[in-house]
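Asks: Next come a sequence and a model predicted from it.
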Amino acid sequence: MKPSFNAAAISGASLQQFRSVTDPLADQVVKAIIDSGQEKQINQILMTLVRNNSFAPGMFASLGEEISKSLDDYIAESGKLPLWADQTMIKKAERLFELYGPNIFMLLNVSSLPMCYCCGNGAQVLFDTGRLLASPDGSVDPLARRLMETGQMIINVLSKGGLSEHGTGVVTLQKVRLIHASIRFFVKQSPRVWDATTLGEPINQEDLAGTLMSFGPVILTGLKRLGVKLDDTETSAWMHTWSIVGKLLGLDDSLLPDTHQQGFQLATEVLKHQAATSDAGRALTASCVKFMNRMIPGNAFDDVPVYLMWYFLQDFSKSSGKDLATMIGIEETADIRDKLVLAIANFVNTAISREDDHDRFVCKIIATFNKVLLQGMIYHVNGGKGVQFVIPPSLQANWGLVETWKDQATTPGILGYRISLQKKSEIINN
């Protein structure tokens, strides 16, 4: 049975202690590799992990018996589901993902990630890895790669069977956990001196807990904002599933809430303790906005990401007593909604009005925005960009994203044959 979450034990002081705690299981594997003098092999190991959807004993035998055994032991231990994992509840969470996947992906970009960027110390390690920032020439491929990896992790975890024994989600989390350990090592070895006294250890337990909450209660709070009505069983199933994810990522049991309310409280306490204006948080937010705008053709939706970030941060700004949007450079302007009404009027099926309140306005534009964003991500990233973003066919069908082809032009008959020029259709059944 899962240890009960003790909300009363969560405070700034207790969270501060977790800033010096990381993940001994994964860290000791990376340390063993470094101590063996095979530091340069870490990238090879990570690439081997990324390229394989399953693990087999001895797959690292070429690195020597000691390192191979260390990795085999890690894979065996880190792949164990907690004894309290409930597959019935996991299936309910998978069903929620089937129903609301596009909303969840949108919330990842405009709510979950911005909340993480609000935590200045945690944002610094994201900034220092250099993987979330667009390159100086305007390319967003590094950012696309990182966001796609996060998106793929969510798909692998929440697709059917992802969190079963040896499931795709479990394997993905094992990889992520070892990548975290590698990042810790390399960040502390970089030319920039990592100030652990001020920043805490890279990817420490508090930062991991805050990130986990951005996938748990932050998503649930966002869905509620969108008018999705979930009962207690559904929200409990969602939180239970993400607690399993936290456990598989090496998070301490005391940082795994049981309910939406407990998760909301933990997220709030992390924000009270860590939310602060930072150059890293602002830069990451600007890159995230740029990424979304690049994914969506044209410019009609260019102001939507900023508006949605401001909108979805309001609940946690209120609970934490901090203006989170301002901390990451997001400002609400008086006329932004009026600009959006005019700009996107031709893209939505439902009439919108300047007089709509924020809740009604967001609900009206969100379905169209979600779909064009997801389709843009699929076509941009899989279109020769060096990253694969795979959504199972069943989910593509549920979300209206099935790739189909339609005739654009057909030649006259030539010896009884006709040639049709076809183009990918971005809309199912088109």
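Replies: In hand now; what should we look at? Numbers count the residues shown, from 1 in each chain.
Asks: from here on, contacts and neighbour counts on C-alpha atoms
Replies: Fine.
Asks: What distance do you get for the residue sitting nearest the centre point of the chain to residue 176?
Replies: Central residue of the chain (CA atoms, centre = their mean): residue 150, 4.1 Å from the mean position. According to CA to CA, to the nearest Å, residue 150 stands 10 Å off from residue 176.
Asks: for comparison:
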Amino acid sequence: MKLDLDQHRKTGDQPADDFVNDYFLDQQKKLKLDLALKNLIKNSDWSSFILEIPEAAWFDKTFNDLNFIQPQIRTKALQFYNKKSAYILQLLGLLSLPYCYAAADGAKVLYQTERMYKDVAKRLEETGLFVAEMMNPKAFEAEGSGKIQLFKVRLMHAAARFYIQKGNWDMKLGLPVNQEDMAGTNLSFSLIVIRGLRKMGFVINQDEQMSYIKYWSWIGAMLGLNPTLLPQNGKEAHDLEIAINQRQFKASAEGTQLTQSLLKCFYSLNDEKQIKNVEIAGFMRFLLGNPVSNILDLPKANFPVSKQILLKLKVSVV
């Protein structure tokens, strides 16, 4: 893949941004949109939504112009997820989110949205629901909500760009929710999850890895990512991740605060039956590795070797 990450850092999602600017700058149109979105729950609601908000037809064009992911690729990705869903959903909070917090400039955007540290449990729930729906075999049927969720996430990103730029945002950091940051987030759901599963002891073959990465690249395309930022295999995903990591991963007050809020959320939700609260940071450090953990100022707690062994024994029989 040919990368121009400097340019991608200045770029958002033009169709979504134009739509948001059109509706958000007119209070009456925004109220109309808000009401229509509340009634947009399932894919079958889309036709009624378009009648009320015809300008949203740009998303239909995206959805139709970008061919649906090859059925065999999606089937393999969904089978992979189904076999490991409980672990994957855990990794979204323990690995994927803190991985994103290590990108300092992107973390500033997440911090400004406030919900990322003031309503962490809700954010975790929403992330889990989004992933679960993308992995639902019926997600894109009439009674599913796959198309609707993709549209709403894309709209949420455009809304963040709209509002954050109205503040005192420093454009030297790049456009808020830019292409590079969105690409890093997409990798956190695919390549980084696969790495986490392997760290836990799962054996994942190349066919499984390729299918999962390709499916998430298709999801990324639906969310407005540039084709050059959509890896089609493990090597392309690895190369993109390294390029973003080297450019963006560094310590920041926002990344540290987001991580501390995440830990506090885990402490409040954990029943301490399988893992003690004092071991959670150690488990995250085990998954993330020391370089990223140190960027996030994670406590230097150990994840006991005995539990690492038990974890690997447990997943070996899954």
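Replies: Great, that's in hand. All values derive from a computational prediction rather than experimental measurement.
Asks: coming back round to it: state the distance from the residue nearest to the centre of structure 1 to residue 267 of structure 1.
Replies: 19 Å.
Asks: cool, residue 208 of structure 1 as well?
Replies: From residue 208 of structure 1 to residue 267 of structure 1 the distance is 11 Å (CA to CA).
Asks: Just the element for the residue nearest to the centre of structure 1, please.
Replies: Using DSSP states H and E, residue 150 of structure 1 maps to helix 141-158.
Asks: residue boundaries of the helices in the stretch 251-400 of structure 1?
Replies: 260-274, 279-295, 304-312, 314-320, 324-327, 336-344, 358-382, 393-398 (DSSP state H, counting those that start in this stretch).
Asks: Residue 217 of structure 1 is nearest to which of those?
Replies: helix 260-274 (5.5 Å; CA to CA).
Asks: Tell me the residue in structure 1 aligned with residue 83 of structure 2.
Replies: By TM-score structural alignment, residue 83 of structure 2 lines up with residue 99 in structure 1.
Asks: Wait, its match touches residue 398, no?
Replies: Yes. Using CA atoms under 8 Å, residue 99 of structure 1 is in contact with residue 398, at 7.3 Å.
Asks: Leaving out sequence neighbours, find the closest residue to the aligned partner of residue 147 of structure 2 in structure 1.
Replies: With the correspondence set by TM-score structural alignment, residue 147 of structure 2 lines up against residue 170 in structure 1. In space, and not counting its chain neighbours, residue 170 of structure 1 is closest to residue 163: 5.6 Å by CA to CA, 6 or more residues apart in numbering.
Asks: That neighbour in helix, strand or coil?
Replies: Judged by DSSP: H, G, I helix; E, B strand; the rest coil, the three-state class of residue 163 of structure 1 is coil.
Asks: what's the burial count for it?
Replies: Using other CA atoms under 10 Å, residue 163 of structure 1 has 25 other residues around it.
Asks: Now for it: which residues touch it?
Replies: Applying CA atoms under 8 Å, 6 or more residues apart in numbering, we find residue 163 of structure 1 in contact with 90, 157, 169, 170.
Asks: what's the closest of the residues you listed to residue 122 of structure 1?
Replies: Distance to residue 122 of structure 1, by CA to CA, is smallest for residue 157 among the contacts of residue 163 of structure 1, at 23.5 Å.
Asks: Check the burial of that closest one by counting its neighbours.
Replies: Residue 157 of structure 1, neighbours per other CA under 10 Å, totals 25.
Asks: Can you find the partner of residue 74 of structure 2 in structure 1?
Replies: Aligned partner of residue 74 of structure 2 by TM-score structural alignment: residue 90.
Asks: For residue 123 of structure 2, which non-adjacent residue is spatially closest?
Replies: Nearest one to residue 123 of structure 2, counting by CA to CA, 6+ apart, is residue 116 at 6.5 Å.
Asks: Counterpart of that neighbour over in structure 1?
Replies: With TM-score structural alignment as the criterion, residue 116 of structure 2 pairs with residue 132.
Asks: What lines up with residue 121 of structure 1 in structure 2?
Replies: Aligning on TM-score structural alignment places residue 121 of structure 1 opposite residue 105 in structure 2.
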